[in-house]
Structure formats: C-alpha cells, structure tokens
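Trainee: Sequence plus the predicted model coming up.
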Amino acid sequence: MLAFSVLASLAIGSKSVPFAEVIRAFTAYDGSDAHAIVRDLRVPRTEVGLLVGAALGAAGALMQGATRNALAEPGILGINAGASFAVVLAISVLNVGSTPAYTGFALAGAAIVAIAVFALGATTRKGPAGVTLALAGSVMAALLIALTSAVLVFDARTLDEFRFWIVGSIGGRDGSVALTVLPVIAAGLVIAFAAGHSLNTLALGDEVARSLGQHVGRTRAAVSLGFVLLAGGAVAAAGPVAFVGLAVPHVARILAGPDYRWIVPYSVLLGAVLLLAADVVGRVLVRPAEMGVGIVTVLVGAPFFVWLVRRPKLVAL
C-alpha cells in the first residue's frame, strides 16, 4: 500500500504521468517536462507527505496511549493552536512570508504550548494524568484560537497569507521543508518506537503501572516529548491536518491488536499511506486545481469520527 501510494503521488496530478514514465524519470532522465515534474515537483511533495503522515500517525498513537483517550489527536493538547498562533505572530510582527520560515515558528509554538500544558497538568494533586492533560490542552487551545482570531480580525495582510497555511496542504513544499523537519520527526519516531512497552503498562491504569514499578510521571513526560516533536514537526511542515492522528491508530489497533509495540509501527506506515492517498484524491477531485489535503482528511475523517463516538468501548483505552 505504501509503495503504491508513493507511485500514485509521483504520477497523478493536474498533468498525469504514466507509471512507466515515472520509473524512467529516475532510471533514464532526459530533461523532458514529464521527468522534470516528477523529480523537481512531486518528489519533494511526496517526501513531505511521507514524513507528515508518518509523524501524525505515530503522534496519534502516542497521544491516545498517554492520555488513555481514544479521541486524542494533535489538536487535543493545543499543538495545532500553538503552531497556528506562532505562525500568525511571525507573519504579523516579523513579516515572515516563506514556508521554511513558517516551519520553524510553527514548531516552536507547538513545543512551547505542549510544555505549558504538561506543566499545568503537573500542578494537580495526581500529576499530569491523561484526563488532566486533555482538559488543560482544550483550555489552552481555546485561548490560543481566540488570540489568533483577534490578530487576524485586525490584520488583513496576515489573514491573506495565513489562510493558505491553515487549510493544511503539502502542495508547493520543496526539499528544504522536508530537511527542516526531518531531524525533529526522526527524534520523535525514535521515542515512539521505544515507548511501546511503557504504553502497554500505562494502558493498565496509573495505579497498576505504579505497582509494576513504572514511574508514571516520567513515562508520560517522555511520551509527551515524543508526540510534541512528531505533531509539531508535522504541523510545521503541512499546517494543521486533521483526523490522521485520530483515525490511523484505531485502524492499526484493528490490524495489530492492543500491543503498542505493533500499534506504533503500523500507525507510522498507515499514516503515510493515508496522507499520500488523501493528497492524490485532492489533486483529482477539482482538477486542474487542487484541494488541500487537510480538507480531504476532514471529509473522510468526519464520518469516521461519528462511527467512533458511537462505540463507547473505544472511548477509554
């Protein structure tokens, strides 16, 4: 599925390129328009799609495991709101106007907000428990969304630039974006793959985890660092793409069972497949124009969300 998604991403668009010609673009490059489109435009876009999809899938798995909440995804802890507010400030105050620059500010905003949410959750008597983190994240997200809206209301230029980023898209991204977020996402993936056993223990409940010798606070802090890096890097590169982090871990759980040592790698692969497939669909639906991948994932994810909330046994993990 992943190989086919990559091939489709390289071949399908406003100008479709036959699969055989895509292969020749790498084995016998001749400088033709078709070969240039594949190598110069679609390869960087596909690279960003792979990174963002893998990061969102893994981030969703970590969030759901750390909070024991089946509805957790990057927006629940204020990641998207923090990144969005940082981008708005960068455009409005510093006149930033390039995608690589957005990337750095969005990552910083996501990280700062996530740290603030975790610190707020740690002030409670029981420490940063799953429900506490979710509530703190929701409050922080609401505050930052209000502040972002206030800036946009009074600054038309910022609104005009910001609306192209907020929709969620990997179109127009070049190789510099992938290189910027690669170290961040790679570090997050290392944490995600190492956290499988700890997430299995957390799934038993905090009290049981403590009785088994696990330091719950440290574990949740380490897992939180992992999904901050993953979600922050993904949002920085492509904007806030919804529902990938929510849906993918559930599909992985159906395929791999309840063991997070398998859920995480399945989520990485399935997240990349879903994001690339959604991007290809967005190119086809309104051809020759394009629909942002964030819009496509919402169209697909909304029915999935309805199905999910109608299954009470999935609400608490």
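Mentor: Now that the structure is in, tell me what you want to look at.
Trainee: Only C-alpha atoms from now on, for both contacts and neighbour counts.
Mentor: Will do.
Trainee: which element is Ser224 on?
Mentor: Following DSSP states H and E, one finds Ser224 within helix 216-238.
Trainee: and the next element down the chain from that helix?
Mentor: helix 244-256.
Trainee: Flag every buried residue along that next one.
Mentor: For helix 244-256, the neighbour count (16 or more other Cα atoms under 10 Å) marks Val244, Gly245, Leu246, Ala247, Val248, Pro249, His250, Val251, Ala252, Arg253, Ala256 as buried.
Trainee: The last one against Val264, yeah?
Mentor: No. Here Ala256 does not reach Val264: they are 9.6 Å apart, not a contact under Cα atoms under 8 Å.
Trainee: need the contact list for the spatially most central residue of the chain.
Mentor: Compute the mean C-alpha point of the chain, and by Cα atoms, centre = their mean the closest residue is Leu56, 3.1 Å away. Counting by Cα atoms under 8 Å, 6 or more residues apart in numbering, Leu56 touches Pro74, Leu230, Ala231, Ala234, Val244, Gly245, Val268, Gly271.
Trainee: Which strand or helix spans it?
Mentor: Per DSSP H and E: helix 43-67 holds Leu56.
Trainee: just to revisit the earlier point, of the buried residues of helix 244-256, just say which sits nearest to Leu10.
Mentor: Val244 (21.1 Å; Cα to Cα).
Trainee: relative to helix 216-238, how tilted is the helix holding Leu56?
Mentor: 160 degrees (axes from the mean of the first three to the mean of the last three Cα atoms, to 10 degrees).
Trainee: tell me the angle helix 43-67 makes with helix 244-256.
Mentor: Computed by the same axes, to 10 degrees, the angle between helix 43-67 and helix 244-256 is 70 degrees.
Trainee: Alongside the first one, take a look at this:
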Amino acid sequence: MKFSVATAAAAFVFALGGVAMPAAGLTEKSVSLISKNACSRDCMTTIVDQVLASMLLHNPEILPLAPTYYATENSHPTALGMMTLWRTVTSAGSPTLLAIDTINGSAYFSLDVTEGSETKKSVLWARIKVVDRQITQLELYVNRSRGDHGFSFSAVELPRNYERWMSPPADRQKATRAVLESLSAATFNPNDTLSVAVAEECQFTEEGWSVIDPGPDGDGSTTPLGCSWRHDRPADADARLNLVIDEQYGIVVTGAIIPGKIYPYGEISAFIPNDMKEAQAQQDKWLAKKQASGNMSLLAPTAATGETLQVLQFYNGKLQGQQVMLYLSGPDMQSAWS
C-alpha cells in the first residue's frame, strides 16, 4: 500500500484508535493513549507505521516520543524537527522488510520512499527502540544514489528482492535466540570461530539490489552474487551486537563502523573496506594499469568510513539472506551510537 500525505493523516488516526481529530490535537491525544506496559509485535508495527505517517505529514511532533530521546539522520545527531526526511518524503509504502524484537523493544525496517519525483526513489532504512510504548531511539538513513554508500543500489528492485525475507517457509526450523545472538557476535569478528553454513539459494543484496558485479572493465559476472561468510570480513571490535533479534523471521541486525577507501571502478566508484586487503590490492593494480594508459579520467582513491547495519536471516541451520546497508562519511569518523 502506498501512502500519500492525505492517507497518512488517516493512517495515523487509525493507529491511535480510530479517533478522528484535527492534526493539531494529535500530540495531546497520542500521549494520553500511551500505556506503561510492554510493546507487542503489533504495537511495534503500529509505531513503525506512525513514524512513516508522520514523515508524510511533515510533523514529527505527533509521534509518541519519550521525554528524552536519541536520534540521528545519516549519522548526524539532530532533533526530528530539523531532519531532512520530515521535509522531503512525499510517498512511502509499508516497510518492505520489518524485523521486530519484542524483548529488546526494537525494530529495523527498510523500504523505498519518494522525495518529490516518483521516478527518483530513495532507500530508507532505520532502527527504532521503544520503552513503555515511547520512542527512545531513532537511527535513520536515506540513500539517494550509489554515491551515498559506494555499493550496488536499486530503490526500484528493493520491494521485490525483500519479499522472500518476509515470507519464509512455514515448515522451517527456526533458530533459537541464543543461536541468533551468536551470529550477531561473529558478524564483524573474523576471529570468531562460529561456523556458518550458507544456503545455496541465500540472497545477497546491497541497498535493495541483488548484486551483479560486472567488474571495472565490464567483463565480469552477469550472475547475482550469493551470500558468503568471508574469512576477511570487515572487523569492528566495538560492533553493536543484537540491535534487533527477530526470532519469528530469524533476522539479526548488527551495527559496525568500517574504515575503507573509495576506489574508481570503471567510470563510477566503489567502497572497499580496509580489511578486504586482497580486493584493495586488485583495485590498486587495475588503477595503475589504467593510469598508465592515460585513456580515462579516474577518481583518486580516497579514505572513507562506512556506518553499516548488516542484516542476516538464518533458519534451517543455514544463512538464508544477507543485506549490507551502509552510509559513507569521511575518514576516521565515529558513530554517535557507539
């Protein structure tokens, strides 16, 4: 379902219990309806919908915010009323991917959104934390092009590619919470000895796209890349573990800060983490060859930092899905959430 500004107002009223009232009265009413108990899966879903509806109404004040809350937009700490998203989003659907952790009171969601032109969609991905049915944390990112992250990008393909995440086999063997927490602990720790089997049909995506790597000269693969559990996977000793553990869908969300370089990649560019030394060495070799030929204008390799939430899906004893969601900042940057 696609929401416009008009339908957002109706959706928000419905989420608050079906009481119709002017937008100006929603703040007081929303506060009065907050109860001091745990937030169920339906409750968390409703709050996520409220976040999206409030963006469409360009009014964050109608959200059930805690008296003190933490919030970032593309790694920048700021009050919701100063965020760009609450000024620019003009249409959005329900989350294409929604992972809910009722024990931690947290949720991760991702979807395509429109900021003005329907032909130029962006990818919104976010994490929220809820205590006593009030939002205490909002970690929001919007990627508008490959330049925001240096990876593959497709807001158009995102809905189709994420369908399988939300419709796993009914007869699947679900992983225990302990297993999912072990997976989170090992995600950015290459020294962890956890053995992870990868399903043959495991889906690997970057910013909504099933990755096809044509290579910098256009003569590489034409087949989507699969998931992997690399020995040289990027490391972060201070990775944020167990941000969201969704036992129903087997989804794990782990956060990390990854230093790397932006390299020229054909006529575009790509982000390569510093821990992937072999991949950087290959790109250095390619760059030297192209520079010697003098036939191309190429971006100079430049240090950068990627703030990432890696999303994994695990059931039937195997890794079934792997998403890399990342936003780039300058070199040596740190996260406000660390």
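Mentor: Cool, the structure landed. It should be emphasised that the depicted structure is a prediction, and the values quoted were computed from it without experimental measurement.
Trainee: TM-score for this pair?
Mentor: With the length set by TM-score structural alignment, normalised by the length of the first structure, the two chains reach a TM-score of 0.27; 142 aligned residues with a Cα RMSD of 6.5 Å.
Trainee: re the thing from before, would you convert the buried residues of helix 244-256 of the first structure into TSV that also reports distance to Ile295 of the first structure?
Mentor: Formatted as TSV, those follow (distance: Cα to Cα, whole Å):
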residue	distance to Ile295 of the first structure
Val244	12
Gly245	15
Leu246	15
Ala247	15
Val248	17
Pro249	20
His250	21
Val251	20
Ala252	23
Arg253	25
Ala256	28
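Trainee: Could you double-check that Arg220 of the first structure lies in contact with Met63?
Mentor: No. Arg220 of the first structure lies out of contact with Met63 (Cα under 8 Å); the separation is 9.7 Å.
Trainee: Who has more neighbours out of these two?
Mentor: Neighbour count, other Cα atoms under 10 Å: between Arg220 of the first structure and Met63, Met63 has more, with 31 against 24.
Trainee: All the helices of the stretch 51-200 of the first structure, residue numbers only.
Mentor: With helices called from DSSP state H, counting those that start in this stretch, the stretch 51-200 of the first structure shows them at 79-94, 99-122, 130-154, 156-166, 175-194, 196-202.
Trainee: closest one to Ile23 of the first structure among the ones you listed?
Mentor: helix 175-194 (20.0 Å).
Trainee: Buried residues, the closest one. List them.
Mentor: With burial defined by 16+ other Cα under 10 Å, the residues of helix 175-194 of the first structure counted as buried are 175, 177-178, 180-182, 184-186, 188-189, 191-193.
Trainee: who's in contact with the closest residue to Asp206 of the first structure other than its chain neighbours?
Mentor: Of all residues not flanking Asp206 of the first structure in the chain, Val216 sits nearest, at 6.6 Å (Cα to Cα, 6 or more residues apart in numbering). By Cα under 8 Å, 6+ apart, the residues touching Val216 of the first structure are Leu202, Asp206, Ala209, Arg210.
Trainee: which of the helices of the stretch 51-200 of the first structure sits most buried?
Mentor: helix 79-94 (a mean of 24; mean count of other Cα atoms under 10 Å).
Trainee: That one - contacts with which helices or strands?
Mentor: Applying 3 or more Cα pairs under 8 Å, 6 or more residues apart in numbering; DSSP states H and E, one finds that helix 79-94 of the first structure contacts helix 99-122, helix 130-154, helix 156-166, helix 216-238.
Trainee: got the angle between that helix and helix 130-154?
Mentor: Using the same axes, to 10 degrees: helix 79-94 of the first structure against helix 130-154 is 30 degrees.
Trainee: what sits up against helix 79-94 of the first structure?
Mentor: Against helix 79-94 of the first structure from outside (Cα under 8 Å, 6+ apart): 74-75, 96-97, 102, 105-114, 141, 144-145, 147-148, 151-152, 155, 157-158, 161-162, 166, 228, 231-232, 235-236, 239-240.
Trainee: how many neighbours does Gly232 of the first structure have?
Mentor: Neighbours of Gly232 of the first structure (other Cα under 10 Å): 35.
Trainee: what's the first-to-last distance across stretch 119-137 of the first structure?
Mentor: Taking Cα to Cα, to the nearest Å as the measure, stretch 119-137 of the first structure stretches 11 Å from start to finish.
Trainee: coming back round to it: what's the distance between the residue nearest to the centre of the first structure and Ser149 of the first structure?
Mentor: 25 Å.
Trainee: Then Gly121 of the first structure?
Mentor: 26 Å.
Trainee: among the contacts of Val216 of the first structure, which ones are buried?
Mentor: Leu202, Asp206, Ala209.
Trainee: want to throw those residues into JSON lines with distance to Ala25 of the first structure?
Mentor: Putting these into JSON lines (distance: Cα to Cα, whole Å) gives the following:
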{"residue": "Leu202", "distance to Ala25 of the first structure": "48"}
{"residue": "Asp206", "distance to Ala25 of the first structure": "53"}
{"residue": "Ala209", "distance to Ala25 of the first structure": "53"}
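Trainee: Having no further points to raise, I will conclude here.
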